[in-house]
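Q: after the sequence you'll find the predicted model.
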Amino acid sequence: MDLLKLLFWNCRGAGNKTFKHNLVEILRSHKPEILILMETKITFSKMGNFFTRLGFTASTIVDPIGRVGGIWLLWDTTQVNVRASSVGPQVIHATVHKEDYEEWVLAAVYASPNPLLRANLWNELEEVADSMDKPWLVAGDFNDFANQSEQRSYSANQSSTQPQKFLERINNCNLMDLGSSGPRMTWTNNRQGLANTMERLDRALCNEDWRTMFLKSS
């Protein structure tokens, strides 16, 4: 049975030559059937032909508002079937089917940096979790971190309750963290010296059914 490959990339801006070159190289190396891009900063209409040439002929799109946010879910229809069931500014829910696999649900997330709006996202995810009867993968940029080891900052304004609330939300949805390899921190403010902050904001979560279905996932 062929392994189903997904690629999540918080690209922090799509459309420039560097993005296009890097994406082509990533696709050549990893050959994903499903591609999820977050924080695109431009509208999909400016890039549609580019993705079609790469073999991603179907898509469900949440464009950024101005240059804030954006979730692009694209897939190769010759390899996998994807049906979007709900689309919002912070999450796209879709059912995924590939030959030899049972159907499962993908939630592609780009959570708002605004805590109040981010709470709305988690309220929605908890409602979905209450009725979820399929394997479920929830992945993307959560704009939050789970413990103090996932943040490196010299700022004195660090909340000790923020990670606890994030973990409570994950537990309320009956999700587990799939872990990661490579650099522990996935985001930086790109400032120098004492002004620099680094955090792990990107992660993949899943329910027990999805973990059992994809034991070799990473």
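A: Arrived safely, thanks for sending. Everything numeric in this text was worked out from a predicted model, so none of it was measured.
Q: every contact and neighbour count from this point should use C-alpha atoms.
A: Will do.
Q: what distance separates the longest helix seen in the chain from the centre of its chain?
A: Longest helix in the chain, counting residues (DSSP state H): helix 115-131. Remark: helix 115-131 is offset 15 Å from the chain centroid, using C-alpha atoms, centre = their mean, to the nearest Å.
Q: immediately after that helix, which helix or strand?
A: strand 136-141 (DSSP states H and E).
Q: list the contacts for Asn81?
A: Counting by C-alpha atoms under 8 Å, 6 or more residues apart in numbering, Asn81 makes contact with Trp75, Val96, His97, Lys98.
Q: relative to Leu54, how far out is the residue nearest the centre of the chain?
A: Among the residues of the chain, Gly140 comes closest to the average C-alpha position under C-alpha atoms, centre = their mean, at 1.6 Å. The gap separating Gly140 from Leu54 is 22 Å, by C-alpha to C-alpha, to the nearest Å.
Q: and Glu99, by the same measure?
A: 22 Å.
Q: do Lys5 as well
A: Using C-alpha to C-alpha, Lys5 is found at 16 Å from Leu54.
Q: structure two is appended below for comparative analysis:
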Amino acid sequence: MNILSWNCRWLGNARVVRVLGDLIKSHKPSILFLIEILSKGDGVKKLNKKFGFDNYWAVDSVGRGGGLALLWDNIISCEVVEASSNFIDVHMLDNNTSTWRLTGFHGLPERTRRRELWELIRTLSNKSSLPWCIISDFNDMLEEKEKNGLHKHPQMLLDGFRIVIEDCGLIELDLTGGKYTWEKSRGKKDWIREKIDRAFAVAFWWQKFPLCKLKVHHTIYSDHDPVNLELYSIDHPKTKFRFRFENI
């Protein structure tokens, strides 16, 4: 199973849609999570039809910003449990064997709202005991080395986000394909790069998907790069075998 997540900024841009089509063709995601779509449900409905997904769920944009979309195929069982302007929370039935939980998350860039969003992560953590993975654009970092630029990231914000992750029992998935997922002012003196698109999961989820892989893919049509999560379940459906004697 592949899960593709991207803060695409604007689905009304034909180039962005074309790049998204190339990503879908290359990685064949079963689930697609999009952030900052700047679109209403009708736009996501058209996108769903264009790229051949079977189902979708949209959170409309408000004003000039926001908007979330989740698209998925019928080959997986996916139930949307709750959604808001900052997340879409779903339950997944994997191979008809067990249920786990996936949350597509969008952390806002305003630093004045960081505590509010940290508390939201805590609230989501307490809603269920299912194996849980939370993915996408957190707009937060854990360490200073996750930023490259002129100004250091405030230690208070680093500490606050790290404490939330630890309190929720979350473990980060290693990111391959590059160190950073977002950039601003490329090639200029004030060029900034940060690792803010990422994924975390609880230990119980790791036991289910120990071979998972998270990779960043670079694109020039958004300041955010898409990340792709590949899952390999170790759950196998139980099969009944009929006992027989062997002739020797």
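A: That came in fine, so what should we check first? What you see is a predicted model; the values in this text were computed from it and never measured.
Q: in structure 2, which of the contacts of Asn81 of structure 1 still touch?
A: Mapping these onto structure 2 (both residues aligned by TM-score structural alignment, their matches' C-alpha atoms under 8 Å) leaves Val96, His97, Lys98 still in contact.
Q: which of these sits closest to Asp130 of structure 1?
A: Val96 (19.6 Å; C-alpha to C-alpha).
Q: so the closest one makes contact with Gln79?
A: No: with contacts counted by C-alpha atoms under 8 Å, Val96 of structure 1 stays clear of Gln79, the gap being 11.0 Å.
Q: out of the kept ones among the contacts of Asn81 of structure 1, which comes closest to Leu23 of structure 1?
A: Closest to Leu23 of structure 1, out of all of the kept ones among the contacts of Asn81 of structure 1 and judged by C-alpha to C-alpha, is Val96, at 22.7 Å.
Q: got the contact list for the residue lying closest to the closest one once chain neighbours are set aside?
A: Once flanking residues are discounted, Val96 of structure 1 sits nearest to Val82: 4.7 Å by C-alpha to C-alpha, 6 or more residues apart in numbering. Neighbouring residues of Val82 of structure 1 by C-alpha under 8 Å, 6+ apart: Trp75, Ala94, Thr95, Val96, His97.
Q: same check on Val109 of structure 1?
A: Per C-alpha under 8 Å, 6+ apart, neighbours of Val109 of structure 1: Ile71, Gln90, Val91, Ile92, Val138, Ala139, Gly140, Asp141, Phe142.
Q: any idea how far Pro210 of structure 2 lies from Ile134 of structure 2?
A: Using C-alpha to C-alpha, Pro210 of structure 2 is found at 16 Å from Ile134 of structure 2.
Q: who has more neighbours, those two?
A: Ile134 (24 against 13; other C-alpha atoms under 10 Å).
Q: counterpart of that one in structure 1?
A: In structure 1, Ile134 of structure 2 lines up with Val138, judged by TM-score structural alignment.
Q: Asp197 of structure 2 - how many residues pack around it?
A: Asp197 of structure 2 has 27 nearby residues by other C-alpha under 10 Å.
Q: just checking, it touches Phe138?
A: Yes: judged on C-alpha under 8 Å, Asp197 of structure 2 makes contact with Phe138 at a distance of 6.1 Å.
Q: quick check: end-to-end length of stretch 197-212 of structure 2?
A: Note: stretch 197-212 of structure 2 ends 16 Å apart using C-alpha to C-alpha.
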